[in-house]
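Visitor: Could you look at this predicted model? Sequence included:
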Amino acid sequence: MGDPTMHKTSRPIATSGSTTMAAVVQERYGTRPEPVLRVARLPKPGIGPGEVLVRVRASSVDRGTWHMMAGLPYAVRPVSGLRRPRLPNPGRNIAGVVEAVGSTVTGFAPGDEVYGTAPAAFADYAAARPDRIAPKPTGLTFEEAATVPVSALTALQAVRDQGRIEQGQEVLITGAAGGVGTFAVQLAHHLGARVTAVASTPKLDAVRSLGADHVIDYTREDFLADGRRYDTIVDIAGNRRLRDLRDALTPHGRLVITGGETDGPWLGGTDRQLRAQMLSPFVGQHLGTFIATEHAVALRKVTTLIDTGALRPVVDRVHPLAETASAIRRLLDGRVTGKLALALPFE
């Protein structure tokens, strides 16, 4: 990993070479990526005593990228910015090489290959907190590693912590072919559950290859109308009524809602999530939702699962940074299985 005492400094830090970098910029909200996102030259970020400067080799896009770009649901704008994005540089997932470390940082040194999360990730450089990054799995490329952090951490918390999935349980996963879903299917399979995965026709073989015991094509049949009951439902797609999902649970089953689009532009899926939490204490079933946390401890657990072969990222396509808008458009069109990676040139 190198000597963690090297190159320690306080903000700002000067790096070798150019003082500017390529970065995706968003100065206003919009639902279509092409008019909203552009690539510009910006100053390299400085780092404080407790930060790590990462030379980003790859990032990735997901549904959350679009929500932040669009400023939807409106309920999040007090945090993200009322009229325009408070942080005009999007992106969250990173995989790259440590360039420098702050004076109080231990455990990382220049030259280390890392992955994790950082703000303004769609750029050549990102300033990351050391408790948000971990050593990159050695068997993954930078592009593969960049698709892991947010989606895999969300899936881990949904399946292991919220769903409490155990061996032999019957588990239903909606949105199984997406970024979170592809990890959730693998995790549930790893824990010994019998997994039923819901996806569209062209994606059924992919989710089956990840460990799904049974697949349902939602374009041809209603996955809640066959009378089956599940011990746990991990609802990633978020487009079915709470009542319908409850009907498909066993009397003491668990519903884990990770997202939703059912409540319109003001609330997104928030109303359904709140109703689930309010109803849960009064019924035999456990109905819940959560906000995924990003931490190196959980990310290292994900790394172990990847290194042992229990988990692998599904990368649909790799786009260069200049095609970030096109990547998000492809995601919105529903043509993606797993994740889309963004590759950054390494100079």
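Guide: Received, thanks.

Visitor: switch to C-alpha atoms for all contacts and neighbour counts from now on
Guide: OK.

Visitor: Could I get the full set of helices for the stretch 51-200 of the chain?
Guide: 63-70, 77-80, 142-146, 149-156, 179-190 (DSSP state H, counting those that start in this stretch).

Visitor: out of those, which comes closest to residue 90?
Guide: In terms of C-alpha to C-alpha, the element of the helices of the stretch 51-200 of the chain nearest to residue 90 is helix 63-70, at 7.3 Å.

Visitor: where do the strands sit along the stretch 101-250 of the chain?
Guide: Remark: strands assigned in the stretch 101-250 of the chain by DSSP state E, counting those that start in this stretch are 113-117, 125-128, 133-135, 170-174, 194-199, 214-217, 230-235, 249-257.

Visitor: Any chance of TSV for those strands, columns distance to residue 152 and mean neighbour count?
Guide: Shown next, in TSV, are those (distance: least, C-alpha to C-alpha, whole Å; neighbours: other C-alpha atoms under 10 Å):
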stretch	distance to residue 152	mean neighbour count
strand 113-117	11	28
strand 125-128	18	26
strand 133-135	14	23
strand 170-174	15	27
strand 194-199	17	26
strand 214-217	21	18
strand 230-235	14	26
strand 249-257	15	21
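
Visitor: any idea how far the nearest residue to residue 133 once chain neighbours are set aside lies from residue 329?
Guide: Nearest residue to residue 133, sequence neighbours excluded (C-alpha to C-alpha, 6 or more residues apart in numbering): residue 116, at 4.2 Å. Per C-alpha to C-alpha, to the nearest Å, residue 116 is found 24 Å from residue 329.

Visitor: same question, residue 130
Guide: Noted for residue 130: a distance of 32 Å to residue 329, by C-alpha to C-alpha.

Visitor: Repeat that for residue 193.
Guide: Taking C-alpha to C-alpha as the measure, residue 193 falls 34 Å from residue 329.

Visitor: Could you find the closest non-adjacent residue to residue 272?
Guide: Spatial nearest neighbour of residue 272, chain neighbours left out: residue 242 (6.8 Å); criterion: C-alpha to C-alpha, 6+ apart.

Visitor: wait, isn't that neighbour in contact with residue 276?
Guide: Yes - taking contacts as C-alpha atoms under 8 Å, residue 242 lies within contact range of residue 276: 7.2 Å.

Visitor: Could you check which of these two has the larger neighbour count?
Guide: Between residue 242 and residue 276, counted using other C-alpha atoms under 10 Å, the more crowded position is residue 276 (21 against 16).

Visitor: let's bring in a second one:
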Amino acid sequence: MKAVICPQYGPPEVLQLQEVAKPIPKGRQILVKIVATTVNSGDARVRSLRVKGFMKVIMRLVLGISKPRQPILGTTFSGIVEAVGDKVSKFKVGDNVFGMRGFKLGTHAEYIAVDQHSHVLKMPKNATYEEAAAIVFGGHTAIYFLEKAKIAEKPTKKILIIGATGSVGTAAIQIAKHYQADITAVCSSRGQKLVGELGVTNIILYDKEDFTNRAEKFDVIFDAVGAFNRKKCATLLNENGIYKSVNEYASDTIQQLELLKELFEKGAFKATIDKTFQMAEIIEAHRYVDEGRKKGNVVLKISD
């Protein structure tokens, strides 16, 4: 099968399209023929190891000291179950599925074998393969950090989302709406239309003003791009306000995936797709993500 290989940490040009062995599902594993995946900021960070401070040490320990231990990158997938192991009971051949691999990676390939009890579900009935792949990374990340901020428990839910037009930011807007939060979004002038289409009316344009100088106070500040820190935003927080950033470690759960599926099927969450690249265009896809100007998600089409 074809797979995108990352033989060393570095720029997009280190990535190679190679032929590798097709996995064989065993026991509780299902073999998924991947139709779509994504290239997101997490993939770019893994490829480049462009992270700050102690997180770089942690990532080397988790991913590999001198090069990625798992050379096939990619965290999200959608596709079709092609074969199942002899102990599989949750899925059958022909099921449309989607899921999240986290630091296990491996989705930038034509096939992947995953345990039936891992973070994989049948796709939302109303989703395309591209949409199913696109909602996973940003959705998981947004749910994790907003739950850590205890937004559901707060008597008032005034939230500031910094970097509201990326994969995580567009998801955070929709998850915050699910929790009935009062949302203020920070984005550039070119992202204002997208944020407005997601239902946000309180928009701060960072290329027009320094939002950190505002007198307004928030219960939760979520930095969806990792460009700031708590100290810079401290004056914007209420007395018991909580600051969260994607620079912190985020874990994923099957419950997060279940919530995303439920919201998508109800029409309360939609996929925001900026561009779609073919598998052979993986270097171009990473270059585009590295520019830091994508709106929502970049989809990587693996098969038809």
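Guide: Arrived safely, thanks for sending. Predicted, not measured: the structure shown is a model, and the values here were computed from it.

Visitor: Just give me the match in structure 1 for residue 60 of structure 2.
Guide: Counting by TM-score structural alignment, residue 60 of structure 2 corresponds to residue 77 in structure 1.

Visitor: Measure how buried its match is and give me the count.
Guide: Neighbourhood size, residue 77 of structure 1 [other C-alpha under 10 Å]: 16.

Visitor: Spit out the contact partners of it.
Guide: By C-alpha atoms under 8 Å, 6 or more residues apart in numbering, the residues touching residue 77 of structure 1 are 71, 83.

Visitor: Ok, residue 71 of structure 1 next?
Guide: By C-alpha under 8 Å, 6+ apart, the contact set of residue 71 of structure 1 is 29-30, 77, 80, 85.

Visitor: now with 10 Å?
Guide: Contacts for residue 71 of structure 1 (C-alpha atoms under 10 Å, 6 or more residues apart in numbering) come out as 28-31, 65, 77, 80-85, 265.

Visitor: what's the burial count for residue 277 of structure 2?
Guide: The number of residues packed near residue 277 of structure 2 is 19, by other C-alpha under 10 Å.

Visitor: What sits closest to it if chain neighbours are left out?
Guide: Nearest residue to residue 277 of structure 2 in three dimensions, chain neighbours excluded: residue 300, at 4.9 Å (C-alpha to C-alpha, 6+ apart).

Visitor: ok so, going back, wait, which of the helices of the stretch 51-200 of structure 1 is closest to residue 290 of structure 1?
Guide: That would be helix 149-156 among the helices of the stretch 51-200 of structure 1, by C-alpha to C-alpha, at 9.2 Å.

Visitor: which bit of structure 2 covers the closest one?
Guide: Using TM-score structural alignment, helix 149-156 of structure 1 pairs with 136-143 in structure 2.

Visitor: The matching stretch vs structure 1, average distance?
Guide: With mean C-alpha distance after the TM-score superposition for structure 1, stretch 136-143 of structure 2 departs from structure 1 by a mean of 1.3 Å once superposed.

Visitor: what's the counterpart of the residue nearest to residue 133 of structure 1 in structure 2?
Guide: Using TM-score structural alignment, residue 116 of structure 1 lines up with residue 99 in structure 2.

Visitor: what's its match in contact with, if anything?
Guide: 37, 75-79, 107, 114, 118-123, 132-133, 135-137, 254, 257.

Visitor: how about 6 Å then?
Guide: By C-alpha atoms under 6 Å, 6 or more residues apart in numbering, the contact list for residue 99 of structure 2 reads 76-77, 119-120.

Visitor: of residue 130 and residue 329 of structure 1, who's got more company?
Guide: A direct count of neighbours by other C-alpha under 10 Å for residue 130 of structure 1 and residue 329 places residue 130 higher, at 22 against 17.

Visitor: so how far is residue 157 of structure 1 from that one?
Guide: Going from residue 130 of structure 1 to residue 157 of structure 1 by C-alpha to C-alpha gives 21 Å.

Visitor: Now which residue in structure 2 aligns to residue 270 of structure 1?
Guide: Under the alignment defined by TM-score structural alignment, residue 270 of structure 1 is left unpaired in structure 2.

Visitor: And residue 138 of structure 1, by the same measure?
Guide: Checking TM-score structural alignment: residue 138 of structure 1 goes with residue 125.

Visitor: any idea how far the closest residue to that match other than its chain neighbours lies from residue 139 of structure 2?
Guide: Counting by C-alpha to C-alpha, 6+ apart, residue 265 is the residue found nearest to residue 125 of structure 2 once chain neighbours are left out, at 6.8 Å. Distance, residue 265 of structure 2 to residue 139 of structure 2, using C-alpha to C-alpha: 14 Å.

Visitor: Among these two, which residue is more densely surrounded?
Guide: Under the neighbour definition other C-alpha under 10 Å, residue 265 of structure 2 and residue 139 were set side by side, and residue 139 has more, 26 against 16.

Visitor: For the alignment partner in structure 2 of residue 340 of structure 1, which residues are in contact?
Guide: By TM-score structural alignment, residue 340 of structure 1 lines up with residue 298 in structure 2. Applying C-alpha under 6 Å, 6+ apart to residue 298 of structure 2 gives the contacts 38-39, 274-276.

Visitor: Does residue 298 of structure 2 lie in a helix or a strand, and which?
Guide: Using DSSP states H and E, residue 298 of structure 2 maps to strand 297-301.

Visitor: Do me a favour and get the end-to-end distance for stretch 226-237 of structure 1?
Guide: Stretch 226-237 of structure 1: ends 19 Å apart by C-alpha to C-alpha.

Visitor: hmm, I was thinking of stretch 200-210 of structure 2
Guide: Stretch 200-210 of structure 2 has an end-to-end distance of 19 Å (C-alpha to C-alpha).

Visitor: so it corresponds to what in structure 1?
Guide: Using TM-score structural alignment, stretch 200-210 of structure 2 corresponds to residues 212-222 of structure 1.

Visitor: List the contacts of that stretch.
Guide: 195-201.

Visitor: before we move on, back to that, return the distance of the match of residue 138 of structure 1 relative to residue 132 of structure 2.
Guide: From residue 125 of structure 2 to residue 132 of structure 2 the distance is 10 Å (C-alpha to C-alpha).

Visitor: spatially speaking, which residue is in the middle of structure 2?
Guide: Compute the mean C-alpha point of structure 2, and by C-alpha atoms, centre = their mean the closest residue is residue 137, 2.0 Å away.

Visitor: mind listing what that residue touches?
Guide: Residue 137 of structure 2 neighbours (C-alpha under 6 Å, 6+ apart): none.

Visitor: make it 8 Å
Guide: Counted by C-alpha under 8 Å, 6+ apart, residue 137 of structure 2 has contacts 40, 75-76, 100, 167-168.
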